[in-house]
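Student: Sharing a sequence plus its predicted fold:
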Amino acid sequence: MPISQGLTIGAVADRTGLAVSAIRFYETHGLVAPLKNASGHRRYDRSDIRKLSFVMIAQELGVSLSDLGVLMQTLPERRAPSRADWTRMSAKFRKDLDARITKAQRLRDTLDGCIGCGCLSLKKCELYNPQDRARSSGTGPRHLIEPKI
């Protein structure tokens, strides 16, 4: 793609719904890397729309910018990622995403019951965490947190 034909930051903002300042913020974290034309204006590839859209979704799921940076580094810099590139990257992301889904489901399914936090304020706590036995596994909501190894 000739630099002069790339998308402006405004066009990318219009398409993604992100503020221009957010796109620049993501750029400083290495999540997108636009080219600059002779006048110093940023020019984005159309594939940057997909990259930024992925970042938006992942952040809504609580993925940190540093984790996103590691994932995004697996994608090619100066060409649009192919389906195979996205598949490779998603394989790395899948394990973390599956763990997040499992935790979210566990929270959804047990929040109205004992979560092993030690409050013992629900009648169910007496059954699931008598005398706060969950505390022996560590602090916090022990029935929802995986044991740390």
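Tutor: Perfect, thanks for sending it. Residues are numbered from 1 along each chain as shown.

Student: all contacts plus neighbour counts: C-alpha atoms, from now on.
Tutor: Fine.

Student: Secondary structure of residue 39: a helix, I assume?
Tutor: No - counting by DSSP: H, G, I helix; E, B strand; the rest coil, residue 39 is located in no helix; its state is coil.

Student: what number of residues lie near it?
Tutor: Residue 39 has 7 neighbours, counted by other C-alpha atoms under 10 Å.

Student: ok, for residue 4, nearest residue in space, not its chain neighbours?
Tutor: Spatial nearest neighbour of residue 4, excluding adjacent residues (C-alpha to C-alpha, 6 or more residues apart in numbering): residue 37 at 6.2 Å.

Student: putting a second one here so we can go through both:
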Amino acid sequence: MATTAARPNQGLTIGDLAERTGLAVSAIRFYETYGIVKPVRNAGGHRRYGRADIRRLSFALVAQRLGFSLTEIAGHLAPFPDHKALTSADWAGISEGFRARIDARIGELERLRDKLDGCIGCGCLSLERCALLNPDDRAAEKGAGPRYVIDAD
């Protein structure tokens, strides 16, 4: 049971925040190392979080599921004050920054899905003919061996 109501002016404990977000206490401390949340310390040296940190952590969880790194997520949150709730306009700005990357990823996944359907359908998995792994045998132009692994581009 959260004890948040007993301390409205002292902030949330790390346990309260864990309960509200579904994260383990250790995970919250990990997010702190990236600057996604920045607790203040009370007179006893204990971490205290603001209610806005619930939303910051929830945002980080969703953004991670979309493939964004914690460094990227922290970078998007960095311009905003640490202990203040972001406005709707702030969140819209962050969303706009993510939108192009998400749209590009959706396009990549759709192309992969479409090519993979054809590859599974024919079953050849030929490195000379496969449009997915090596369209038009382009890897031969880069030399012998596993060029896609060696060159990584």
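Tutor: That came through fine. All figures in this text were calculated on a predicted structure; none of them were measured in a lab.

Student: Let me see the TM-score of these two.
Tutor: Once the chains are laid over each other, their TM-score by TM-score structural alignment, normalised by the length of the first structure reads 0.74; 136 aligned residues with a C-alpha RMSD of 3.1 Å.

Student: The residue nearest to residue 4 of the first structure -> the second structure?
Tutor: The alignment partner of residue 37 of the first structure in the second structure, by TM-score structural alignment, is residue 42.

Student: What is the burial count for its match?
Tutor: Neighbours of residue 42 of the second structure under the rule other C-alpha under 10 Å: 11.

Student: List the buried residues in the helix ranked longest in the second structure.
Tutor: Secondary structure of the second structure per DSSP state H: the longest helix is helix 88-122. For helix 88-122 of the second structure, burial by neighbour count (16 or more other C-alpha atoms under 10 Å) applies to 98, 115, 116, 119.

Student: which position in the first structure aligns with the third one?
Tutor: Matched across to the first structure, residue 116 of the second structure falls on residue 111, judged by TM-score structural alignment.

Student: what's near enough to touch its match?
Tutor: Applying C-alpha atoms under 8 Å, 6 or more residues apart in numbering to residue 111 of the first structure gives no contacts.

Student: Quick check: it vs residue 128 of the first structure, distance?
Tutor: Distance of residue 111 of the first structure to residue 128 of the first structure, computed by C-alpha to C-alpha, to the nearest Å: 13 Å.

Student: Look up how far residue 85 of the second structure lies from whatever residue of the second structure lines up with residue 89 of the first structure.
Tutor: The alignment partner of residue 89 of the first structure in the second structure, by TM-score structural alignment, is residue 94. Distance, residue 94 of the second structure to residue 85 of the second structure, using C-alpha to C-alpha: 14 Å.

Student: For the second structure, just list every one of the helices.
Tutor: For the second structure, the helices defined by DSSP H occupy 14-21, 25-33, 52-65, 70-77, 88-122, 147-151.

Student: Pipe the ones you listed into TSV and attach distance to residue 138 of the second structure per row.
Tutor: Output for the helices of the second structure, formatted as TSV (distance: least, C-alpha to C-alpha, whole Å):
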stretch	distance to residue 138 of the second structure
helix 14-21	48
helix 25-33	42
helix 52-65	33
helix 70-77	33
helix 88-122	17
helix 147-151	10
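
Student: May I ask you to confirm that residue 85 of the first structure is in contact with residue 77?
Tutor: No - in this structure residue 85 of the first structure lies outside contact range of residue 77 using C-alpha atoms under 8 Å: 11.3 Å.

Student: What's the separation between residue 79 of the first structure and residue 135 of the first structure?
Tutor: For residue 79 of the first structure, the distance to residue 135 of the first structure equals 52 Å [C-alpha to C-alpha].

Student: Look at these two and report which has more neighbours.
Tutor: The residue with more neighbours, out of residue 79 of the first structure and residue 135, is residue 135; 15 against 10, by other C-alpha under 10 Å.
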